[in-house]
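Chemist: I'll drop the sequence and a predicted model, then ask my questions.
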Amino acid sequence: MADLNASPSTTAQPSVDALPDPAPDPIRWQRPLHGRVALVTGAASGLGAALAAVLAAEGCDLVAADIRADALQMAMPALLGHGVRASALALDVGDPGAARAAIERCVATMGRIDILVNNAGTDVTLPLSDLSEQDWLRVINTNLNGPFLLAKHAAAHMRSQGSGDIVNVASTAAKRAWPNASAYHASKWGLLGLSHALHAELRPHGIRVTAVVAGGMRTPFLLDRFPELDPTRLQDPASVAQAIRHALLLPRESVIAEMTVLPMQETSWP
């Protein structure tokens, strides 16, 4: 059984083009996230693209980051069509220098950072005997080290602002295990633990940290690797994006430290 979640390889469903592209909004200030700035990783496809579209529709300014620069550029017109500021950033989240520079660029170009979504993810589906050290390190660097690095640097700015939101996209792979996915499970169990630790550490500074345990989604990340899966039993990534939107729009006195978002037809969890 496989899972779920982030965004490496091909064009996503839905892409940011799935939402309408209105003319710049003269009453943009009425939208709930007007004035906030978000950095979303893995934004070129899948959940990242869906979430970037949802945030832009709510008036949020965006830095959309992904390791695939060409795919990001294709998404920019739809995001800008919501009347927000948006820029594309080619980013390998597991590169410590690049992660630090990404946060610095966001603050320099947008003036602040209010929301960090650690969504970028990858997997190498191989048995332990065939999994190379390089494969292991690539998965851990992208799925666990990257969120740590970005959260570390983003939190420094959020503390000075007195508020912020960090969203870590985990997986049902953080709650159970299946064969041939040791690196992926290790990274997602680690990400869930990191998220709860950051929740405990950063809440006194007004920074909310949310872990999203997402069930199977209709994205190339899952379906390209496991074509035997029935897409009708998976969920639209836009539905998970709406759940994250809900968490971000809660009054600041409350936080969703962990949420589980599953397809109604999910058979692998619980």
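Modeler: That came through, no problem.

Chemist: all contacts plus neighbour counts: C-alpha atoms, from now on.
Modeler: Will do.

Chemist: Which residue ranges of the stretch 51-200 of the chain form strands?
Modeler: With DSSP state E, counting those that start in this stretch as the criterion, the stretch 51-200 of the chain has strands at 61-66, 86-90, 115-118, 164-169.

Chemist: With mean neighbour count as added columns, please give those in CSV.
Modeler: As requested, the strands of the stretch 51-200 of the chain are exported to CSV (neighbours: other Cα atoms under 10 Å):
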stretch, mean neighbour count
strand 61-66, 27
strand 86-90, 21
strand 115-118, 26
strand 164-169, 27
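
Chemist: Throw these into CSV and include distance to Gly193, thanks.
Modeler: Shown next, in CSV, are the strands of the stretch 51-200 of the chain (distance: least, Cα to Cα, whole Å):
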stretch, distance to Gly193
strand 61-66, 24
strand 86-90, 27
strand 115-118, 14
strand 164-169, 11
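
Chemist: wait, which of these is closest to Leu80?
Modeler: Among those, the nearest to Leu80 by Cα to Cα is strand 86-90 (6.1 Å).

Chemist: Run the chain-centre distance for that closest one.
Modeler: Put simply, strand 86-90 sits 15 Å off its chain's centre (Cα atoms, centre = their mean, to the nearest Å).

Chemist: take a look at this one as well, against the first:
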Amino acid sequence: METLRGKVALVTGGARGLGVAIGEALAEVGAIVILADIRIDLAEQAAKNLQAKGMEAIALSLDITNEQQIESAIQKILDQHGKVDILVNNAGTDVTLPVEELSIEDWDRVMNVNLRAPFILSKFILPLMKQQGSGHIVNIASTAAKRAWANASAYHASKWGLMGLSHTLHVEGRPHGVKVTAVVAGGMRTPFLLDRFPDIDPAVLQDPKNVADTVRYVLMQPSETVIPEVMVIPMRETSWP
């Protein structure tokens, strides 16, 4: 297994939910974790919580829908650490409405966060990884990228698109020693679901730590091996048969 000690990991949507869990999973094996989020107050608290456990974590204010902010943030990381070893495109959003009620603005917002931002981040970071001759991009997809249900057209479109982007990046990165993995996650006990669907039974969802541990496992594969796609779903949740 590869070691993550000293690796610089940028995690978007790192202020809560799965982002925090991924940050902790990587930091506890020695990675330098950068928790990027538009909610800098929550990101700073999450970083402090990890620091209190003796881990190396940094909060970074970032609106991933703004390409200038992305470019500036990457430069800041390079100025401080000299490299980016891991990019986890984790940030996501959704609007639960039928197509005829979904506004164009809501469609654009979901696509900007879930698909456009991973493209821009990868566009800027993949060349750095190619130059290093190493690196790993992890895209957090969803079972929504494998099938469809009502009232989630923007989310489905963005996640199906993210899967296509992820596999294309995998093909483009491999000749240069860069790995790319899509993690297809089923429902988790995170604010993403629990805040929007208060009637959902938490027992049918999985602990985000389980998905975070899978992300860490993927990142720690030997250099000669890459896992392009992996699915992690709860035993009882029904988004996947």
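Modeler: All right, it came through fine. The model shown is predicted, which means the values in this text are computed figures rather than measured ones.

Chemist: picking up where we left off before, which among the strands of the stretch 51-200 of structure 1 is found nearest to Ser268 of structure 1?
Modeler: So among the strands of the stretch 51-200 of structure 1, strand 164-169 is nearest, using Cα to Cα, at 18.0 Å.

Chemist: Once aligned, what mean separation remains between that closest one and structure 2?
Modeler: Taking mean Cα distance after the TM-score superposition for structure 1, the mean distance separating strand 164-169 of structure 1 from the aligned residues in structure 2 is 0.2 Å.

Chemist: Specify, as a residue range, where that strand falls in structure 2.
Modeler: Using TM-score structural alignment, strand 164-169 of structure 1 lines up with residues 135-140 of structure 2.

Chemist: Give me the residues contacting that stretch.
Modeler: Here stretch 135-140 of structure 2 makes contact (Cα atoms under 8 Å, 6 or more residues apart in numbering) with 84-90, 118, 122, 129, 162, 166, 177-185, 215, 219.

Chemist: For the equivalent of Ala241 of structure 1 over in structure 2, the count of nearby residues, please.
Modeler: When structure 2 is aligned by TM-score structural alignment, the residue opposite Ala241 of structure 1 is Ala212. If you count neighbours by other Cα atoms under 10 Å, Ala212 of structure 2 ends up with 23.

Chemist: For the longest helix seen in structure 2, enumerate the helices and strands it packs against.
Modeler: Longest helix in structure 2 by number of residues, with DSSP state H as the criterion: helix 153-173. For helix 153-173 of structure 2, the packing partners by 3 or more Cα pairs under 8 Å, 6 or more residues apart in numbering; DSSP states H and E come out as helix 104-111, helix 117-132, strand 135-142, strand 178-185.

Chemist: Now render those as TSV, adding distance to Arg39 of structure 2.
Modeler: Formatted as TSV, those follow (distance: least, Cα to Cα, whole Å):
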stretch	distance to Arg39 of structure 2
helix 104-111	17
helix 117-132	16
strand 135-142	19
strand 178-185	23
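
Chemist: out of these, nearest to Ala73 of structure 2?
Modeler: Closest approach to Ala73 of structure 2 among those is made by helix 117-132 (10.1 Å; Cα to Cα).

Chemist: Okay, buried residues for that closest one please.
Modeler: Ala117, Pro118, Phe119, Ile120, Leu121, Ser122, Ile125, Leu126, Leu128, Met129, Lys130 (16 or more other Cα atoms under 10 Å).

Chemist: Name the residue closest to the centre of structure 1, please.
Modeler: Asn119 (2.3 Å; Cα atoms, centre = their mean).

Chemist: related to what we said a few turns ago, output the buried residues of helix 117-132 of structure 2 in CSV, with distance to Ile34 of structure 2 appended to each entry.
Modeler: Formatted as CSV, the buried residues of helix 117-132 of structure 2 follow (distance: Cα to Cα, whole Å):
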residue, distance to Ile34 of structure 2
Ala117, 17
Pro118, 16
Phe119, 19
Ile120, 18
Leu121, 14
Ser122, 16
Ile125, 14
Leu126, 17
Leu128, 17
Met129, 17
Lys130, 21
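
Chemist: Might you report the residue contacts of the aligned partner of Ser129 of structure 1 in structure 2?
Modeler: Aligning on TM-score structural alignment places Ser129 of structure 1 opposite Glu100 in structure 2. Counting by Cα under 8 Å, 6+ apart, Glu100 of structure 2 makes contact with nothing.

Chemist: My read is that Val204 of structure 2 contacts Met235, right?
Modeler: Yes: here Val204 of structure 2 lies in contact with Met235, judged by Cα atoms under 8 Å, at a distance of 7.4 Å.

Chemist: before we move on, the earlier item: which of the buried residues of helix 117-132 of structure 2 sits closest to Ser239 of structure 2?
Modeler: Pro118 (23.4 Å).

Chemist: now that closest one, nearest residue through space, not along the chain?
Modeler: Asn89 (5.8 Å; Cα to Cα, 6 or more residues apart in numbering).

Chemist: ok, now how distant is the one you found from Ala9 of structure 2?
Modeler: 11 Å (Cα to Cα, to the nearest Å).

Chemist: next one: Trp149 of structure 2
Modeler: 33 Å.

Chemist: Neighbour count: these two, which is higher?
Modeler: The neighbour comparison of Trp149 of structure 2 against Ala9 (other Cα under 10 Å) goes to Ala9, with 27 against 9.

Chemist: After alignment, which residue of structure 1 pairs with that one?
Modeler: Under the alignment by TM-score structural alignment, Ala9 of structure 2 pairs with Ala38 in structure 1.

Chemist: Equivalent analysis for Val110 of structure 2, please.
Modeler: Using TM-score structural alignment, Val110 of structure 2 lines up with Val139 in structure 1.

Chemist: since we're on that match, how many residues are nearby?
Modeler: Val139 of structure 1 has 23 nearby residues by other Cα under 10 Å.
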